[in-house]
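Undergrad: Structure of the sequence below:
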Amino acid sequence: MPELLFPFLGVVALLTVTPGPDMLLVVRNGLSAGSRAAWLTGLGCCLGISIHATAAVLGLSAILAASATAYTVVKLAGAAYLAYLGIRMLISALMSIDGEEDADAVSATGAPSIPVAATATHGDGEGLAAPAVGVQTASRTAAAVFRQGLITNLLNPKIALLFLTLLPQFVAHDEPRLRTTVVLAAIFLCVAVAWWRTFSLAIGPISRVLRGGRARRLLDGLAGSALLAISAVVALDGDR
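TA: This next block holds a predicted model:
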């Protein structure tokens, strides 16, 4: 095991629980659709983290760090995607009528919304589509929330720079650099998976209280506004 494992775990734990766009998406999806949606969003975030970690190990992140143009392009793409999600959530909230979504409305995930009346809940708080909704719709929604977490992380260049600058600091002088870096990246990913699983299970009981149409409309409005604000901050942020 790496010599600096425990200090690394402390830093990783702090970074993992720090709120950001991924946290907002997990909370929004979890509160509106249950712990399964939160878990799938978190898994998408973890896949994005694993891709960034792999790029850092292979040295690809150095290209992003060295090129101001590449960094800016990825940053603006990420800001645009966050703005897109925020606008979709606001549209979803505005198209709600008397607390229920219009038949032609789509959720902020890009998949058809699952009406509240057609959603059943297990004891663990997971939102499961009733037979009338259909397996295909539930699968599309699951894929959409997973994709949200993935793209949000992939289009965040600061995560790439984080791995590029963080991992080498916890490789001792007498350790094999490549092997230790790979181990540290794997540990980072395991911590992220454990965190999102725990968080998704904890958010399940809360989501059952917010099954009503008014609560979901308010949640979409708040989350959409927050994502638009974050996208503006990301786009205008000149720091690397």
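
Undergrad: from here on, contacts and neighbour counts on C-alpha atoms
TA: Noted.

Undergrad: How far does stretch 25-44 stretch from one end to the other?
TA: 11 Å (Cα to Cα, to the nearest Å).

Undergrad: Buried residues in the lengthiest helix in the chain, which are they?
TA: Longest helix in the chain by number of residues, with DSSP state H as the criterion: helix 177-209. Buried residues in helix 177-209, counted by 16 or more other Cα atoms under 10 Å: 180-182, 184-185, 187-189, 191-193, 195-197, 199-208.

Undergrad: Sequence B follows; please return its structure for comparison with A:
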Amino acid sequence: MPTSLIVAFWGLDLMLVMTPGADWAYAIASGLRDRSVLPAVTGMMLAYFAMTLAVAAGVGAVVADNPLALTLLTAAGAAYLVWMGLATLRSQSVAVASAEALPATAWWARLLKGVGISGTNPKAFLLFLALLPQFTAPDEGWSLARQLAVLGLVHTLNCGAVYLGVGVAARAVLRTRPIVARAVTRASGVAMTALGALMLVERLM
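TA: Next comes the predicted model:
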């Protein structure tokens, strides 16, 4: 598998992970209310690790071999990104307004909630099923399953790093500096909308 494909996927995936969504909302809420954000972030990473195993086990191969399914999933993912970007631009804060105050709970409860939030995130399903196969290539030394597993692990690590940073920074920055929160919201909204539009145009052409 060419290293250039892994690097290209890492860059695009990092942009996706850095756009606010359900995962961000939970990371921020946990950062604001809990002593440690690690249980929440670990739960979200476990969900993405499970998705990686599922895609590498065969789901991704089915999608990669079906151009129509790949086109439909890509279009759906692009439309979702555009919709989410426009919704973000209309909002006034970066997930803080919608994040619920979390009561003090056991670490395992926060971990399981993280698994549930990321495991049911439609953006994650679309990313694993539509985006990952586009960054694979025929390679005698790398099976399709192995390539998908590597890409899935790259996404999982990106999520862990970004969400950990988001949770830790939430109390210090977003709560005390509303101007920063609004700027992050606008930038992420523009990024999601533009990325979704580019994905749709590229796939249809």
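
Undergrad: if we can go back for a sec, tell me the helix or strand right after the longest helix of structure 1.
TA: Scanning forward in sequence from helix 177-209 of structure 1 by DSSP states H and E, the next helix or strand is helix 213-236.

Undergrad: who does that following helix touch, helix- and strand-wise?
TA: Applying 3 or more Cα pairs under 8 Å, 6 or more residues apart in numbering; DSSP states H and E, one finds that helix 213-236 of structure 1 contacts helix 21-33, helix 68-94, strand 100-101.

Undergrad: among these, which is nearest Ile51 of structure 1?
TA: Closest of those to Ile51 of structure 1 is helix 68-94, at 14.6 Å (criterion: Cα to Cα).

Undergrad: corresponding residue for Gly221 of structure 1 in structure 2?
TA: Residue pairing (TM-score structural alignment): Gly221 of structure 1 is matched to Gly189 of structure 2.

Undergrad: Without its sequence neighbours, what residue ends up closest to its match?
TA: By the measure of Cα to Cα, 6 or more residues apart in numbering, the closest residue to Gly189 of structure 2 outside its immediate chain neighbours is Gly85, 4.1 Å from it.

Undergrad: correct me, but that neighbour touches Ala197?
TA: No: at 10.4 Å, Gly85 of structure 2 does not count as touching Ala197 under the criterion of Cα atoms under 8 Å.

Undergrad: So these two - more neighbours on which side?
TA: Remark: of Gly85 of structure 2 and Ala197, Gly85 carries more neighbours, 27 against 16, as counted by other Cα atoms under 10 Å.

Undergrad: what do we get in structure 1 for that one?
TA: Using TM-score structural alignment, the equivalent of Gly85 of structure 2 in structure 1 is Met89.

Undergrad: Pull the number of nearby residues for the closest residue to Glu100 of structure 1 other than its chain neighbours.
TA: Counting by Cα to Cα, 6+ apart, the nearest residue to Glu100 of structure 1 once its immediate chain neighbours are dropped is Gly213, at 4.9 Å. Using other Cα under 10 Å, Gly213 of structure 1 has 20 other residues around it.

Undergrad: Then Thr3 of structure 2?
TA: Thr3 of structure 2 has 8 neighbours, counted by other Cα under 10 Å.

Undergrad: so what corresponds to it in structure 1?
TA: Taking TM-score structural alignment, the alignment pairs Thr3 of structure 2 with Val11 from structure 1.

Undergrad: mind listing what Val17 of structure 2 touches?
TA: Listed by Cα atoms under 8 Å, 6 or more residues apart in numbering, the contact partners of Val17 of structure 2 are Asn158, Cys159, Val162.

Undergrad: Tell me the spacing between Ala50 of structure 2 and Pro133 of structure 2.
TA: The gap separating Ala50 of structure 2 from Pro133 of structure 2 is 17 Å, by Cα to Cα.

Undergrad: More neighbours: which of the two?
TA: Set Ala50 of structure 2 next to Pro133 and count neighbours by other Cα under 10 Å: Pro133 wins out with 22 against 15.

Undergrad: What helix or strand is the alignment partner in structure 1 of that one located in?
TA: Matched by TM-score structural alignment, Pro133 of structure 2 corresponds to Lys158 in structure 1. Lys158 of structure 1 belongs to helix 157-166 when assigned by DSSP H and E.

Undergrad: elements contacting that helix?
TA: helix 35-58, helix 60-66, helix 68-94.

Undergrad: okay, those, which one's buried deepest?
TA: Most buried of these by mean neighbour count (mean count of other Cα atoms under 10 Å) is helix 35-58; its value is a mean of 24.
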